[in-house]
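[1] Compute the structure for the input listed below.
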Amino acid sequence: MTSSEPSRHERRRRETRERIATTALTLFGERGYDAVTIADIAAAADVAKQTVVNHFPAKEDLLLAWHRPVEADLIDMIDQLPLSTPLPQFLKEELPRMFAGLSELPDEPQHEDPRIGADERMAGIAAIIQNSPALVDALQLRGGRYQEELAAILADRVPAQLGPVAARAISAFILTTVTAMINEAMRLRGEGRTPQEIADTLVDTVGRALDVLDAGMGPAAEPAA
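    From the prediction side, this is the model:
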């Protein structure tokens, strides 16, 4: 075994995590998110309840194992951007591409049923979310944490005279735009549009929204004489 290969312990840990995630997704689909407990998932996956919690500290993490939020990817990308990169232009170019790829399967759980395609799985996840007020609330709380995280990053990017309040406002604007675009991408996919068609449709839409951001992040106007 080379140093780049996972150890036996790590392989078993991944297998356990994948089994838990697969079991949870199946139970959520069959019974609904709100009706399934951590104890139910542990029993069905044949692991201890604490093992589930060790791998997935929050219940919504069991669903997000199958679907990394676009917001998380976007924050990571913005955090790695050089300060010289204009943020609005970057978002205009990258957001449509990200939305078009929403139907792609995530990387983490790898032992899914091969008979289930990406679109079918994503449709199932969307249905689970829509039918669970508790899950919607949990994801909204998580969205608030994303907003604070992005605001902290943007505080280093916006003009110094705007300060932390502007960073929070810009963060809220970006993430609200992302949410609106996700909803639109899901609607377009439901109509049978291809990823390329979705990207093409969203380019103009997201561009108009981000023109507002671009104008708002420009130099402050000189006061009238």
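
[2] C-alpha from now on. contacts and neighbour counts both.
    OK.

[3] what's near enough to touch Leu27?
    Listed by Cα atoms under 8 Å, 6 or more residues apart in numbering, the contact partners of Leu27 are 33, 36, 41.

[4] List the ones among the residues you listed that fall in helices.
    Ile41 (DSSP state H).

[5] Output the longest helix belonging to this protein.
    Ordering each helix of the chain by length in residues (DSSP H) puts helix 163-190 first.

[6] contacts for the very next helix or strand once past that one?
    Per DSSP states H and E, the first helix or strand lying C-terminal to helix 163-190 is helix 195-216. Residues from elsewhere that reach helix 195-216 (Cα under 8 Å, 6+ apart): 88, 91-93, 95-97, 99-101, 103, 170, 173, 177, 181, 185, 188-189.

[7] What subset of those is buried?
    By neighbour count, with 16 or more other Cα atoms under 10 Å, the contacts of helix 195-216 hold 88, 91-92, 95-97, 99-101, 103, 170, 173, 177, 181, 185, 188-189 as buried.

[8] need the helices for this protein, in chain order.
    8-31, 38-45, 49-55, 59-64, 70-79, 87-100, 118-130, 133-154, 163-190, 195-216.

[9] For the last one, buried residues please.
    Along helix 195-216, these residues count as buried under the neighbour rule (16+ other Cα under 10 Å): 195, 198-199, 201-203, 206-207, 210, 213.

[10] here's the other one to compare against:
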Amino acid sequence: MSGENMSGEMGLRERKKRLTYRAISDAAIALFLERGFDAVSVAEVAAAADVSKPTLFRYFPAKEDLALHRFADHEDEAARVVAARPADVAPLEALRRHYLDGLSRRDPVTGLNDEPGVLAFHRLLYGTPSLVARLHAYQGRSERALAEALRGAGVEGLAARLAAGQIVAVQRVLAEENWRRIAAGERAEDVERDAVSAAELAFAQLREGIG
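    Next comes the predicted model:
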């Protein structure tokens, strides 16, 4: 078999895996939104996605992962931003620009999104303690990935870990504040100005120290 054919088959398998991954998660989230996370079994999700339970667990090791794959996609995002930044841009400045761009794009991860589907998903997430706890594990992995990227950018040892922890925590708090206001009935376009100001304040504190 030629290298081109092998590459094509590998590409096809990878596309099929991504489609299966997405189909399972979409089926799960639809059931969770309809009936609540705790009321839906893994077996019901597998049946709705037309896969076996062993297949489901190959893609999603825990039930909580079925709902949180959207955050998993962002797990190493901050690390990638630092690694891909231009040589003349400091890591923190690259992250600030990326976060502000996310606000302008209404990236759901920033909390600044009032689309009905996003609102429903966030209510499911923040209203389910086991999902909130699992999200913290995702954030821990995000911190570790970011710390490694900061070390690659010249930040040494414990300083990289401390900086990563502070940055991930700041982004979490900003997103939670945006979500809190939108969940209370405000529109994203009305929250955006304050969200940008809060982000600028937060990154200024990171840059200059709390004092």
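
[11] before we move on, back to that, show me which of the buried residues of helix 195-216 of the first structure is closest to Phe28 of the first structure.
    Pro195 (27.0 Å; Cα to Cα).

[12] Okay, the closest one and Ile174 of the first structure: tell me how far apart.
    In this view, Pro195 of the first structure and Ile174 of the first structure are 22 Å apart by Cα to Cα, to the nearest Å.

[13] out of the helices of the first structure, nearest to Thr2 of the first structure?
    helix 8-31 (12.3 Å).

[14] center of the first structure - which residue?
    In the first structure, the residue lying closest to the centroid (Cα atoms, centre = their mean) is Pro69, at 0.8 Å.

[15] For the counterpart of Leu146 of the second structure in the first structure, give me its contacts.
    Under the alignment (TM-score structural alignment), Leu146 of the second structure pairs with Leu150 in the first structure. Contacts for Leu150 of the first structure (Cα under 8 Å, 6+ apart) come out as 75, 168, 171.

[16] re earlier: using JSON lines, please lay out the buried residues of helix 195-216 of the first structure together with distance to Val158 of the first structure.
    As requested, those are arranged in JSON lines below (distance: Cα to Cα, whole Å):
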{"residue": "Pro195", "distance to Val158 of the first structure": "32"}
{"residue": "Ile198", "distance to Val158 of the first structure": "30"}
{"residue": "Ala199", "distance to Val158 of the first structure": "28"}
{"residue": "Thr201", "distance to Val158 of the first structure": "29"}
{"residue": "Leu202", "distance to Val158 of the first structure": "26"}
{"residue": "Val203", "distance to Val158 of the first structure": "24"}
{"residue": "Val206", "distance to Val158 of the first structure": "20"}
{"residue": "Gly207", "distance to Val158 of the first structure": "20"}
{"residue": "Leu210", "distance to Val158 of the first structure": "15"}
{"residue": "Leu213", "distance to Val158 of the first structure": "11"}
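
[17] Grab the nearest non-local neighbour of the aligned residue in the second structure for Ile38 of the first structure.
    Residue correspondence to the second structure (TM-score structural alignment): Ile38 of the first structure is matched to Val42. Among residues not flanking Val42 of the second structure along the chain, Lys63 sits closest, at 6.6 Å (Cα to Cα, 6 or more residues apart in numbering).

[18] Now that that neighbour has come up, it's in contact with Val40, right?
    No: under the criterion of Cα atoms under 8 Å, Lys63 of the second structure makes no contact with Val40, lying 9.8 Å away.

[19] If you count surrounding residues, which of the two has more?
    Legend: neighbour count by other Cα atoms under 10 Å for Lys63 of the second structure and Val40, higher for Lys63 (19 against 16).

[20] Great, nothing more from me.
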